[in-house]
Every structure is written in structure tokens, then in C-alpha cells.
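Peer 1: The amino acid sequence is not available; the structure is as follows:
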């Protein structure tokens, strides 16, 4: 597991690469290395998980000139690779490549990548099983840059392409990308509306103008003579005709195999247990192969906060014989922790669990663990969300997509329009509203409704909203998080299952509940579903540190400087929350607080915004 960065079509400048590396050192504290050639540079920050004594990056393969080749290779040609992630089938790949005459110097998973690319070219990703963001520079003929991310988007890769110079800059984290001298930080002005409508930007767009993120299952290819070309790798599953018991048994077999495989590491491994179905089943299966497994959950000091799941997590830990740890976070620490959360995310994410996640991951790392397994992505794969069940329950003669897209918002559409200044509404005037665009996107996909929703949930929302949060918060603590439900054997199988095996009138994830029966306490299997999140509605009330901090950050003077939000309407949100606390006003305040902290971090002179006719200044990342 590492952080990676680099540039292409531009001279390498060592001081610049050092600054970029320093900006994401937290994610790879074990080694910082670079390689460069004419017009390119690659760098890596390593978090040693497999073969700590080997696996030095960048990986390089010297290429000999093929005798009699019609297109001889360049003198001194190399395939050079940097890599972030884990390749779980590296042993099988190493054996295959050695049988074909390649020298693989050690047993680190990433060491197979140059030879694999030499054998298969840009199709090398077809042979990978794991989570990854990979950069390849191939100088055999015309120098070529290849960037690739895994099928689920577990390992993000951000980039900027300058169409005038052809320069491409990339990094695993947004603050690191901004540390390149040539990458300017500019606010993407529609971003506030997009963020409030979906809790974080979806798709390839980021909150920085001109900065993009590779979508899941994609490969970017560029040469010096051509701009970047993005290839989307797709594979549609074939529906399976299975009864529920057979489908649940097949799911359990696949999940068990992946959990056991993901426990393999040369460093200590733990598991996160929220007390819900998804993470509890992962922990139960992990305990089968890892006696004495350590499990971690989080709670909050003070009042009897709603939604406290610690007693369920304790029951799971007792059932599976785990050494259980409860991390208790003090709400008084939230104002000090939030800037770290915002900095490491790089752009706003309105999920309050981001704060809890960073605190939890830091505690796991401080306890001596470098790898942790979690239960993320089960809701997306097996229709666990209420909004999906409600969309499926909508009669065929009534539109289902508008209510579904409204449920994605941090701030409902009507309230968003009340919050915006006249200048910001004018800036958005010619843009199709976000919820309308998403509704149209969903309506244009023919076929079975749950298949459409699953494609959207797993292909668009999951990588943007969940997986980037998990990656950035865990790597901020130098902790590698592994995601069994995102493994190809599990998510491909999930997509073959028909809707009636996933959703019933009573609950979603029916096949997963059936698979877990007998492995978890009955209390966990029969409890009402609730999200693993921070009880922000209860914590945002007068007199609490979070409420006071939010009022200070969203003070009228700051909002006037930005020119996007009406200060008086934002202050009414605080009045409403003080008098009649509710999820609507609490989440709106939280989302606006995170956005303002992001502006403060990356655009401290944000008074000069496009909404007010100026230009945002750039803050050096670090």
C-alpha cells in the first residue's frame, strides 16, 4: 500500500517531486522514492505491508532490443511502474511470469507489475485481482503513460491535463496534486450546488476546476503526441437462476474465501465492527482463520447518544472470540479534529462519519495494526438502503427516480435554493439542476430497476462518497483498509442475483442475512437497520462544542466574503436546529460547515470567488 504521484510530458524537477511526496507522506511513511527520465517522473510513498524488506518502488524492467524486430526498442528502454494498493493474486501471477522467463526479484505483490505489463500491455489489468491505482511509463518506443484504477474505484487517482502543453500531473491525494507548481487550485464554482445535492461530487469532476479523478474500472493512456485517452473496462454479469438457500450458500463461500485471503499480510491485521450485519459477518469469517482477532468499534463520550451500537459490537466480539477494543471519541475534540478531516479528504464530503472514521483509524494504527478489514459496500451490492427499497416499491405507472435522487442530498433542493445568493443562483442558471440530471441519467437506462440502481450505487455513488472517504481517512493514519465486499468474486456474484433474493417487503440484503444466519448473534440479525454514523442531530444543539464551532465558522462575515450563501438564511438554520432539532437542519449545517472549512483550508482568500467576479488564490498544499 502506498501513495503515488508523477508527471508526464514535462521536465522532472526534483524539488517539486519532493514537495508532492511530502504532502502525502502520512500515507506512505516507510519509504519515499522517485524515478525520472526525459519528460517524465514517477514517485512513491510506501506503506510496507507485503515483503517489507523487498518491493522497492519504482519497479523497473529493462527491455532488450528484440532481434529482428520491425520496430526496434529505444536504447535503454524501460517499463517503470509505481503502485498503490494490494494485488491479492500476485503469487499466481509471479509463478506464471517466471515460467515465461521473467525475473521477479522478491515476493512483494507490486513487483510483478512491470513483467505483467510487458506481457499484456494496457490489458494487464485484466489479470489483476485486488485494489489498485497504478502508473506505468513505457519508453520502449514512443514514451507512453498508462494510469489505471481497479474495478470498484477503491484506490483513487487524481490528475490534471493541460491541453496547451500536454502536461499530465497526478497523485493519490488532492493536496499532493496541488503541491505541483503547475497545478493551480481554483474553485469549481458549480461545486457547492453539486456537493449539497449529492454530499460529494460524483463522477470524474472534483471541487477543483480542471482537476479530475479516474473513474472505476478505467485506464488512461497518453503519449507525447496525443492527449489522454480514457478507456472504460466493462463486464456485464449473466443473471443466475438460484433459490435463496443456494444463493446464500454461494455468497457465503465466496465471502469466506475473500476474507481469509485478505488476512494475509506481513504486518498485524485487525477488523472494524460497527455492530451491524455487514462488518460483523466479515469479522466472524476473519476469526475463523485468525484466532485471537482484534476488533475495533467507536462510541462517544458524554450523553447516551442515539444510535450507539457498541453493545451489538460487544456481542459479536464475544461470539467470535475476538479481542475487542472500544474507541471513545470526545465531542469536545471535534473542532480540533475537523480541519484534519477536511485536509485529508481534499474536497468536501458531507458524511459525518468521516470524522469518526479518522479517529477510529488512528486508534487502530496506534494499537499496532497496519491493516484492517471493514464491511463497506454491502449496502450498495445487496440493496440495503431504504431509498432503494422505496424506489423498487414505486408502482410502474409512477416515476421513482425523483424521490430517489432527492434522498441522496445533504440539503433538499428547495432549501438549497433558499440558501443561495442571487449571484450564485445566476451562476447556476444555465446549468441543468443536479437532481434533474441524475433523474434523467437513471431514466435512460433500460432494463430491470434494481440492476439500474445497483449500477448507479456501485459505479457512481460508492467510489465517490464511500470509498474515497475510506481510503483518505485510513491512509491519513497509515492504515491499509481492505474491503472484502469489493472483491471481484463477491461483487460480480452479487450482480448476478435477481432482485427478489436481495429485497423483500420487510428488508433489503435478504440473501446476505440468510448467509449470516448461524454465524452472528440473533440480536444482530434481528435488530433494525441503522447507518454507521455520527449522531450529528443530537450533537448539534446549543451549548455543545460542535454547535458553537459551526456558528463561528459560518459567521455572516465569512459567508458574505464567499458570495455564495445568504448569511441570514444560514443563521435561520441554527435557530431552527436550536428550537426544533431535526436531521434536515442538522445535516445542512454540517454540510455547510465542512464546505466552509474546505474553503478556509485551500482558498483562504475566497472573497474573490467567481460568484463575486474575482479569482480564488492558491494555497500551497502540505
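Peer 2: Done, it's in. Keep in mind the model is a prediction, meaning the values are calculated, not measured.
Peer 1: CA only for contacts and neighbour counts going forward, please
Peer 2: Fine.
Peer 1: Verify the stated contact: residue 412 with residue 406.
Peer 2: Yes. Counting by Cα atoms under 8 Å, residue 406 is a contact partner of residue 412 at 6.7 Å.
Peer 1: what residues are shared contacts of those two?
Peer 2: residue 197 (Cα atoms under 8 Å, 6 or more residues apart in numbering).
Peer 1: The stretch 501-622 of the chain: helices as residue ranges?
Peer 2: Taking DSSP state H, counting those that start in this stretch as the criterion, the stretch 501-622 of the chain contains helices spanning 510-516, 522-526, 536-539, 545-553, 556-562, 567-579, 583-602.
Peer 1: okay if I get those as CSV plus distance to residue 314 and mean neighbour count?
Peer 2: Shown next, in CSV, are these (distance: least, Cα to Cα, whole Å; neighbours: other Cα atoms under 10 Å):
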stretch, distance to residue 314, mean neighbour count
helix 510-516, 17, 22
helix 522-526, 11, 14
helix 536-539, 23, 18
helix 545-553, 28, 17
helix 556-562, 44, 16
helix 567-579, 33, 17
helix 583-602, 28, 22
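Peer 1: For residue 176, find the nearest of these.
Peer 2: helix 583-602 (12.1 Å; Cα to Cα).
Peer 1: chain center to the closest one, what's the gap?
Peer 2: Centroid separation between helix 583-602 and its chain, computed with Cα atoms, centre = their mean, to the nearest Å, is 19 Å.
Peer 1: Now do that helix: everything it contacts.
Peer 2: 185, 192, 196, 199, 338-339, 342-343, 346-350, 352, 410-411, 536-537, 540, 550, 553-554, 570, 573-574, 576-577, 606, 618-619, 621.
Peer 1: Are any of those buried, and if so which?
Peer 2: 185, 192, 196, 199, 338-339, 342-343, 346-350, 352, 410-411, 536-537, 540, 550, 553-554, 570, 573-574, 577, 606, 618-619, 621 (16 or more other Cα atoms under 10 Å).
Peer 1: take the one below as the second:
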């Protein structure tokens, strides 16, 4: 697991490259290495997980193929044996060292042989110099880039703050970003909150040459036909696949831990890992004081059942204002889910306890229909339009409320240019008549990498912790894509098949409890007298709001008054979301940066 960065057909001083490396050192504190040539450079910050004393990057094959790598390749031993049989030699057993030889054998199709989570940058100096950037099928390891088409300059990095430290990469807010962010909690797709900076999509290969410029191709979704039989047979298949993947993902040359929130998904991961790892340590986070949705009792019960070493992490709500600034910085762009604070503090505690790897239950809801919005859409009466309610459920702030908060200029701008909500609704309606298949494709292919996986990656690596995701492994994802709706959702209960798979493995209290999110009780914490409320008022002062130009300061003040007199989830989430956005602007775009709406143009 590492952080990678570099440029192609561009220039960067040694000082710039050192600065980029320094800004990502938290994600790779064990070694910082670089390679450079005429117009190109590749850099790496290493978090040593496999073959701790070797595995130096960049990896090379002769003088012409150079690569850096972030992630884990789980089938590297098998690939090394095959490549050795073809005449290649290796000096270590690190997973990434097979990449140059694999590329030499298979060219750009080398990625088809990889099983793991990864982002890879490779320079091929045979013939016209070429750079390839590659991402895994689900998007577990993000890669951001700035492409200047006129100058043919490319810069890339695993994290946005590091990318912005290249002098030729501008930090300009993307004008539609505020509306897109409030509509989906963070921008979906390839666009980031910065104008001119994109994120490589999942299952992508980007190729750069001076003559050809930038070309991005997407590998097709891997769908495998399965004979499901009945629900019991399908549940047995899910459990067998998860057990195999969890056991495989426990292989490392450092201790492996698990995260146990107290819910089904992470508890099942802990149960399965305990069957492979002796003296397993598991971590749960809670908040000091008495707050809604405390899950520590469930997490402790799972730990006691499997004899794991249980770590109770507690954070003080009084520390949230200072934590929030760090969280926004590491994410590099706004994410409106309050769980970001919990996630950041949790992984810091994991690393403080001496662990560099943690297995989590992330992505189960996307794969198996766990969210209320998915259940509502699948259960919608025949002939009704489920799309508007589903799209509204994605939002940080309901559409009517967010539009009421906009200044007249920004409201006109969004009306003329269209909202991301409308674009999502249009794409969902064009996806076909199978509601479950449409939702699964969107949740896994669009929302999961943008909203969920980037958050998990950046906040775990901020503490030098590698997260491993059994639910994101190809065998599990492909099977989940093929499962019919009735195996996933039964009335108001989602993840039906996953509950069946976990039956007998988890305490009844965990299996039978109502689903609740692993998140921050933000409504309770955004009340008069709470530190978070006072901090939000300071951040969103009328003068600041007025200077930005996108929000109406009178409406924002009315929002605070409403939350003070009659606290509600929508008002609390709106305040939280606007606060996070303003912190982001101050950190990356300067406290005086104005983001007033552009002149209104006719939609194209």
C-alpha cells in the first residue's frame, strides 16, 4: 500500500516532487522514492505491508519500463510463478514487483490478470514515450490528475492536496460544485470540486503520448452467469465467497485487525477473520457522553463471542471542530457525511495501537440492497416512478431547501446549467426496466467509488492504515450483481441473503436489531450550547457567506435560527454540509476567494 504521484510530458522541479511526496507521507511513511527522465517523473510513498525489507519502488524492467503502484495485488504469487516460467527473474516477493514483467508480456491488457485493489502508473520508453494510469474494477484506490490539453501536460497524484502542490495545477473551485455536492454529498463521476482536476474512474486505463494526448478506456463490467437455486443455496454461496476472500485478505507481513461497528456487515467480517487470525484485534468507535445510535454493546458482544481483543475508541465531541479541519484537508474536497469525523478518529486509533491493516465491511449495502432508498425503489408499486424519491434520498440537503439557500445569481446559474440531480434521474431512467439491476449498477459503479471508497481510502491512509474490503472483491461483486431482487430485499428488510448467510455466526442481538447508520449524531450535536454549533456559526458568518456569492446570508441565518428553536435532521445536515464546504474553500482556495456565479448561458 502506497501513495503515488508524477508527471508526463511536463516539468516539475526536484523541490516540487519533494513537496508532493511530503504531502502524502502519512500514506507511505516507510520510504519515499522517485525516478525521473526527460519530461517525466514517477514517485512513491511506501507503506510496507508485504516483504517489509524489499519491494523498493519504482519497479523497473531494464531501462525502458518503469512503474509505481498503490494497493495490493492478491494473486501476485501465482503471477510471479507464471512470469518466472516465462524467463523473468525477481529479487523480492513484494506484490507490486511483478507489474513491469506482466506489462512486458501482455501490454495494456496486463491489468486483466490482476486481482486486487490498485492504482498504477507506468512509463514505457520503447518507441514513443507513453504513460499509463490504471485503476481497479471498483475504484478502491483513487487517482487524481490534471490534464492540460493545449500544452499536453499531465500531473497525477493519489491525493488532491499533493496534486495541487504542482505549480502548474490550479486550485479553482468548479462552479457547479456547490449544487452537485449538496445534491449527492460529494461530486459523483470523474469531476472533482476543482475545475480542471478529474479522478480516474474505476476499471480505467488512461494512456498519454505527445502525439495522441489523453485517451481513457473503460474495461467492461465483469458479469458471470450463476445458477442461484433457492435463497438458501445463494446464501451458502455468498458465505463461502466471503469466507474465502476474508481469509485471503488476512495475508500480510504485518498484524491484521478488523473494524466492528456492531452492525451486520462488519460483525460478519470479524467473525470470518477470527477463523483465520489468531489473537485478532477489533476496533469500535463511540462518542463520549450519551448520544443516539450508540452501538458499542453490539460490537463488544461480537468480540466476546469470537474471543478477539476488543478496542473501544472514544472521542470527545468538544474536539470535533479541530478534527473537522484535518478531515477536510485529507479528503481534499467536501464530503457531507458526518461519518468522516468518526472514520478519521477511528483509524488514528488503529494505527496508535500498532496496526497497519484493517478489514472492514464497507460496500455490503450497495451490493445487497441495504439502504432504505433501494428498498423503497424496489418496493414501489408497479407503474409508479421511483426515481425522484431515490435521487432525493442521495442528497445532503433536500432540493427545495438547498435552492432556497442559494443567492439569486447562483440559483439562476444552476437553473441554466442543470442540476446533477436531474442528470442522475435521466441516467437512471435510461438504464432499463429492471429496477434492481439499475440500482445495483448505479450504487456500485457510480456512488460507491465517489462517495464511499475515496472517503475510506483517504481517511485510513491519513493514519498510515491500509483498509481491505472483502465485499469489493471480484468474486463477491460479480455474484451480487447477478442476484435477483427477491434474494436481496424482502418487504422492509434489505440484505436478506446476507442475513441468511450470517445466521448462526452472529449473536441474535446483532441479527435482529434495527439497521442504523454508523455515523455521527449530528442533529443532537448541532444544538445551542454545543461546541459544534458555535463553530458552525463562526465558519458561516454573514460576511463570509456574502463574500462567496453563492448563498443568501439571510437564508443561512434563518437556517441557524430554525435549528436553534426546533432542531431537525434536514436543518442540521444543511448546516453541517455548508460548514464543510466553507472549510474546504478556506483551506484550498483562500479565505478571500470569491465563487460568485458565472454569467448565465443557454444550456447546450
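Peer 2: Alright, I've got the coordinates. This is a predicted model, so every value here is computed, not measured.
Peer 1: Could you get me the TM-score between them?
Peer 2: Here the TM-score for the pair of chains, by TM-score structural alignment, normalised by the length of structure 2, is 0.98; 598 aligned residues with a Cα RMSD of 1.1 Å.
Peer 1: quick revisit: with distance to residue 146 of structure 1 as extra columns, can I get the helices of the stretch 501-622 of structure 1 in CSV?
Peer 2: Below are these laid out as CSV (distance: least, Cα to Cα, whole Å):
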stretch, distance to residue 146 of structure 1
helix 510-516, 37
helix 522-526, 45
helix 536-539, 42
helix 545-553, 42
helix 556-562, 39
helix 567-579, 45
helix 583-602, 29
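Peer 1: ok, and the closest non-adjacent residue to the aligned partner of residue 55 of structure 2 in structure 1?
Peer 2: Aligned by TM-score structural alignment, residue 55 of structure 2 pairs with residue 55 of structure 1. Spatially, and ignoring its direct neighbours in sequence, residue 55 of structure 1 is nearest to residue 108 (5.0 Å; Cα to Cα, 6 or more residues apart in numbering).
Peer 1: burial measure for the equivalent of the one you found over in structure 2, as a count.
Peer 2: Taking TM-score structural alignment, residue 108 of structure 1 has residue 94 as its aligned residue in structure 2. By other Cα atoms under 10 Å, 22 other residues sit near residue 94 of structure 2.
Peer 1: residues contacting the residue nearest to residue 55 of structure 1?
Peer 2: Neighbouring residues of residue 108 of structure 1 by Cα under 8 Å, 6+ apart: 50-52, 54-55.
Peer 1: If we only consider those, which is nearest to residue 491 of structure 1?
Peer 2: residue 50 (24.6 Å).
Peer 1: so the closest one makes contact with residue 263?
Peer 2: No. Here residue 50 of structure 1 lies out of contact with residue 263, judged by Cα under 8 Å, at a distance of 11.5 Å.
Peer 1: Check which residues of stretch 416-431 of structure 1 are buried.
Peer 2: So stretch 416-431 of structure 1, judged by 16+ other Cα under 10 Å, has buried residues 416, 419-425, 427.
Peer 1: Just the terminal-to-terminal distance for that stretch.
Peer 2: 15 Å (Cα to Cα, to the nearest Å).
Peer 1: which residue numbers in structure 2 go with that stretch?
Peer 2: Under TM-score structural alignment, the match for stretch 416-431 of structure 1 is residues 402-417.
Peer 1: measure the corresponding residue of structure 1 for residue 22 of structure 2 to residue 55 of structure 1 for me?
Peer 2: Residue correspondence to structure 1 (TM-score structural alignment): residue 22 of structure 2 is matched to residue 22. Distance of residue 22 of structure 1 to residue 55 of structure 1, computed by Cα to Cα: 20 Å.
Peer 1: what do you get for residue 547 of structure 1?
Peer 2: Remark: distance between residue 547 of structure 1 and residue 55 of structure 1 (Cα to Cα) = 47 Å.
Peer 1: Which parts of the stretch 51-200 of structure 2 are strands?
Peer 2: 59-61, 65-73, 116-124, 130-135, 144-148, 153-157, 198-199 (DSSP state E, counting those that start in this stretch).
Peer 1: nearest to residue 446 of structure 2, of the ones you listed?
Peer 2: For the strands of the stretch 51-200 of structure 2, the distance to residue 446 of structure 2 is smallest for strand 198-199, at 12.4 Å, taking Cα to Cα.
Peer 1: which residue in structure 2 lines up with residue 363 of structure 1?
Peer 2: Using TM-score structural alignment, residue 363 of structure 1 sits opposite residue 349 in structure 2.
Peer 1: Go ahead and list the helix or strand containing its match.
Peer 2: Assigned by DSSP states H and E, residue 349 of structure 2 belongs to helix 339-352.
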